[in-house]
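> Have a look; sequence and predicted model below, questions after that.
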Amino acid sequence: MPDTMPTADAAADAAPNTALPGPGALDGLRVLDLSRVLAGPWCAQNLADLGADVVKVESPDGGDDTRKWGPPFVTEPETGRRDAAYYFATNRNKRSIAVDFRQPEGLDLVRDLARQADVVIENFKLGGLRKYGLDVESIREINPNVIYCSITGFGQTGPYAARPGYDFLLQGMGGLMSFTGLPDGVPGAGPMKVGVAVCDLFTAMYATTAILAAVVHREKTGEGQHIDCALFDTQIAVLANQASNWLNGGTVPQRMGNNHPNVVPYRVYPVADGHIIIACGNDRQFRALMGALGAPELAEDARFDSNEARVTNRDAIDAIIEHLLKDTPRDAALQRIEAAGVPCGPINDVADVFADPHVQARGAMVEQTDDTGLTTRSVAFPARLERTPASYRRAPPRLGQNGAEVLSDWAGYDAERVAALRRDGVI
C-alpha cells in the first residue's frame, strides 16, 4: 500500500491499452447489430473486441439514442460533431450504416445484410420487427442457419412479454432494489438502484455467452438457433446468494446498507479522515484483523470466534471495530490491515480509479483516434486471452460512417447502386 493514494491528476498519465489489431478468436464472424442503447450494443461490442466484424444498423434520424444521452458530449475538432460520452462506452470496433428500413429499398438492404450475417442481435419490443420482415422467422427464410439473439425486457413468452423494459424498472421488479439501500429507520432509508445499469450489462454478458455457445453448436451441427434473453430473467439470475437465502433458507433479504447478509465483518468502516472497506471472508482473516487493530483477544471471544457467531453479534463487533479505527487515518489503517493479509481498500471515485497505479499497469484504459483526429477513451475488455486477446481496431463510428464499405463487403453493392441509395435518402 503506498504512503499516499494516487491523485485524480495522475489519470492523465495513465498508459492506455493499445492492443494491436490482429485476428481475434472470432475473426470472420459477421454480426448484424440491430440494437441500441446498452444491453444489445454491449453484447455486440464484446463480440467485436474478440474479432467479430460487427455492423451497427442505425436510423438516419439521429441514430442510436445514446448519441444524445448527454451531457457530457464529445466534440470533434474539425466538424464540431457532438455525440454523448455514453455512446462511446459501448460502440467501438463496429461499423455504422444508417438505413431507413421504413422505405422498401432500405428494408431490402438490411435483409441483404442479414443474408450474410452469422449472428443478428436485436432489442426491439416483442414483435416490433415482424412488420418489417426482420423477425427471426423471416430472417430464417433467407438465412436458415442464422443465430438470432433477441434481447427484451421480459422475454418472448409469458404475460409480461409485450411490456417495454428498462434497467431501472427491472432492478425493482427483479428484487435487487428491495435489498439495496439503507435499512429502515436510518436517514435516507429506502429502495435504491445500483449506480450503473447492471441489469442491462449482465443481460449483455449472458447474451454474449449464449451467442458463443450457439456458434460452437453451429460449428458442430450446422444449425442456427433463436436466443431469447430477457432483462427480467437476468436480474433474477444474478440475485445469486440472496435468491438462495430465500429459496433454501426461507429468508427474505432486507436492505442492509453496506453490510453483507452472510459474512461479518464485511462492510464500510469510518476512519479519522474518511472511510475504508474491510472484507473478512473467513475466521483466519478475522483473527489477523484483530491482531492488526491491537485487539487479538477478541478473536477468542465466544461472541466472535466464528462467522456464525459474528453474524449473530454483528452490531457488537462492528461497534468495536469502529472504535478501534476512529482515530486512525485512512492510509495508515489500510497499510496496517493489508500487511496482516486482510482484504481491504479505499472507496475511490472514478477519477481515483483511473489514477490508480494497478489500474494503469493493467492497461484498463483504451485510447483510440478516428479518421477526423478525434481521440476518445474507453475501458478495456477485462479478460486477458493469452492467444487471442481483445483488440481495438476501430473507434466508435460516426452515424452512417461505413455505409458504402459495408454494402460492398457484405452485400456486393457497386458504387453506382450505393450512390443511388444515398441520393434517394435510403442511407
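That came through, no problem. In this text, all values refer to a predicted model and were calculated from it rather than measured experimentally.

> okay, CA-based contacts and neighbour counts for the rest of this
Noted.

> for the chain, which residue is closest to the average position?
Centroid-nearest residue in the chain: Leu201, 3.7 Å away (criterion: CA atoms, centre = their mean).

> Sticking with that residue, tell me its helix or strand.
helix 198-221 (DSSP states H and E).

> what's that helix packed up against?
In terms of contacts (3 or more CA pairs under 8 Å, 6 or more residues apart in numbering; DSSP states H and E), helix 198-221 is packed against helix 39-49, strand 147-152, helix 167-173, strand 225-230, helix 231-237.

> Which strands and helices lie in contact with the last one?
Identification of packing neighbours for helix 231-237 by 3+ CA pairs under 8 Å, 6+ apart yields helix 167-173, helix 198-221.

> now do the second one
Under the contact criterion of 3+ CA pairs under 8 Å, 6+ apart, strand 147-152 touches strand 119-122, helix 198-221, strand 225-230.

> And the ones you listed: which comes nearest Glu137?
strand 225-230 (9.4 Å; CA to CA).

> try this one next to it:
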Amino acid sequence: MSGPLSGLLVADFSRILAGPYATMLLADLGAEVVKVEAPGGDDTRSWQPPVRDGISTYYLAVNRNKRSIALDLKDPDDLAVARELAHRADVLVENFRPGGLARFGLDYPTLAAANAGLIYASISGFGSGPKGAALPGYDLIVQAISGLMSLTGSPDGEPFRAGISVFDVMAGMHATIGVLAALNARHETGLGQHVEVNLLSSALSGLVNQSSAYVAGGVVPTRMGNSHPSLFPYEPLPCSDGDLIITAGNNGQFRKLVEVLGVPGLADDPRFDRNEKRTANRAVLRPLLVERLSTRTTAEWFPEIIAAGVPCGPINSIDGGVAFATEIGLDPVVTVGSTPTVRNPITFSATQAEYRLPPPSLDEHGAELRAWLTGKETTE
C-alpha cells in the first residue's frame, strides 16, 4: 500500500543532518522528496570514514528515498529550475542561515505569493531574530550553550558531548511534526504557512526534567555521571563481570527487584520504602544491591530480573544493539538497493513506511527532474 504521505512533493533545500533527517522521515512515509544540492554536493558526502562502497555512511544514514538534483543557485537557468520546483512543492525544507534564500527569491513570502499552499519549514541554530540569526548553528555548539554538556560526564570530570548530534536529530523530528501539523491546517484553510524550528529551542524542550528543574524549581542541575537526580536505582550496577542497567522506577518494581536479589526486607526498610527515600539514601542502598549483584554475571541476572518485571539491560556496543533488536523481532535493518539502512521507527497498521530508493548519488536524477520541471520532457 502507498505510504500515508503519498502524493506530496517535498523540495529539500537542506543539508548535513537536521533537515535531511526530517525529509527522509517524510520520504519514508510516501512523500516524493527532491534533494537539491549545490554542485559540490551535501557536505556529509565527504564526512568519512566510515564508508560503504566509497560512500560516507553519515550521508547514507539520512538520505534514502530521495532524488538528487545539483543546482547552482547563482546560475540563472538553475535558479529557474529551483523556483519551479518550489512553486510545485507542497513542502519546502531548508536550513540556510535565516534569510539566506531571500536573495534568490526562494524565501517564504516570495514563494507563498505564487504557491499559497506551500508549507515552508526553516531549521536554524538559534532562530531568525536579529541576534540569533547571526549565529552559526552546529549541534556541538548547542549542546554546550543549552547546558546539555554540563549534565554529561562524571561529577568530578569535564563536560562531555552526547555520542550523537542529538539536537540535530531532535530538531529534525520537531520540523517533521511542524510540517505535518501545518499540512493538517492546510486541509481546513487551503493555505500553507512558515514553520520555524531552531536547535536551541529544541534542546531546551528536549532537556525536559532538567530544564524544568531550573525554570519551575529554581534548581540548576549538575553532572551526576550515570545517576538520575530523581530516581534510584536508575543506573548501571556492577555484577561479577560488568555493569547491568537497572531501572526500578516505582515502589512495586523496587520490591520485585529486591525479591529476585534475595533481600526482600529492603522493600520495607523505612530508609528505602519510597522513591524519595531511596534517592536520598542511595549511598547506603547502592552497596547493598551491589553486594547481591556481584555474586553472578550480567548474563545470569538479566533474564531473571526481566522475568520479575523490573526493567534492566546490558550495556551494548552498537553491534550489540542491532543484534538485540534483531533477536526480539524488530528487524532494524532494511536494504534499499544494495545499501543497508536503519528501518524507519514508525509502524502503521495500514499504510507502512516505504523503502523505494537508496541514497542518491550527486545529481543522479538531475536530467529527468530538469526535463520535468522545465516542460522539456522527451518521449521515445
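Structure's in. What do you need? Owing to the predicted nature of the structure, the values given are computational and were not obtained by experimental measurement.

> Let me see the TM-score of these two.
Once superposed, the chains reach a TM-score of 0.97 (TM-score structural alignment, normalised by the length of the second structure), with 379 aligned residues with a CA RMSD of 1.5 Å.

> follow-up on the earlier one: got the helices and strands packed on helix 198-221 of the first structure as TSV, with mean neighbour count columns?
Shown next, in TSV, are these (neighbours: other CA atoms under 10 Å):
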stretch	mean neighbour count
helix 39-49	27
strand 147-152	26
helix 167-173	20
strand 225-230	20
helix 231-237	22
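
> Can you lay out these as CSV showing distance to Pro253 of the first structure?
Below are these laid out as CSV (distance: least, CA to CA, whole Å):
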stretch, distance to Pro253 of the first structure
helix 39-49, 27
strand 147-152, 27
helix 167-173, 14
strand 225-230, 23
helix 231-237, 13
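
> and the residue in the first structure sticking out farthest from the centre, what does it touch?
Taking CA atoms, centre = their mean as the measure, the residue most remote from the mean C-alpha position of the first structure is Glu297, 43.8 Å away. Shown in contact with Glu297 of the first structure (CA atoms under 8 Å, 6 or more residues apart in numbering): Met290.

> Tell me which stretches of the first structure form strands.
With DSSP state E as the criterion, the first structure has strands at 30-33, 53-58, 73-75, 82-84, 94-98, 119-122, 147-152, 225-230, 266-271, 274-279, 344-346, 365-369, 375-379.

> Of these, which is nearest Asn245 of the first structure?
Comparing the strands of the first structure by CA to CA, strand 266-271 comes nearest, at 17.6 Å.

> now stretch 293-307 of the second structure: which residue numbers in the first structure?
On the first structure, the counterpart of stretch 293-307 of the second structure by TM-score structural alignment is residues 325-339.

> Quick one: distance of the matching stretch to the chain centre.
32 Å (CA atoms, centre = their mean, to the nearest Å).

> One more: stretch 98-116 of the second structure?
In terms of CA atoms, centre = their mean, the centre of stretch 98-116 of the second structure is found 27 Å from the chain centre.

> Of all the residues in it, which ones are buried?
98, 101, 106-108, 111-112, 115-116 (16 or more other CA atoms under 10 Å).

> ok, and what's touching that stretch?
Applying CA under 8 Å, 6+ apart, the external contacts of stretch 98-116 of the second structure come out as 73-74, 79, 83, 86-88, 118, 120, 122, 124, 127-128, 133, 190-192, 194.

> again, only this time at 7 Å
Here stretch 98-116 of the second structure makes contact (CA atoms under 7 Å, 6 or more residues apart in numbering) with 83, 87, 118, 120, 124, 128, 133, 191-192, 194.

> With stretch 225-232 of the first structure instead?
For stretch 225-232 of the first structure, contacts defined as CA under 7 Å, 6+ apart pick out 146-156, 170, 174, 199-200, 203, 207, 214.

> and what of stretch 223-236 of the second structure?
By CA under 7 Å, 6+ apart, stretch 223-236 of the second structure touches 150-155, 243-249, 275, 278-279, 282.

> gap between Gly320 of the second structure and Trp301 of the second structure?
18 Å (CA to CA, to the nearest Å).

> more neighbours, these two?
Higher neighbour count among Gly320 of the second structure and Trp301: Trp301, with 21 against 12, using other CA atoms under 10 Å.

> okay, now Asp184 of the first structure: neighbour count?
Neighbour tally, Asp184 of the first structure, other CA under 10 Å: 14.

> what sits against it?
Asp184 of the first structure makes contacts with Gly190, as judged by CA under 7 Å, 6+ apart.

> mind redoing it with 8 Å?
Listed by CA under 8 Å, 6+ apart, the contact set of Asp184 of the first structure reads 190, 255.
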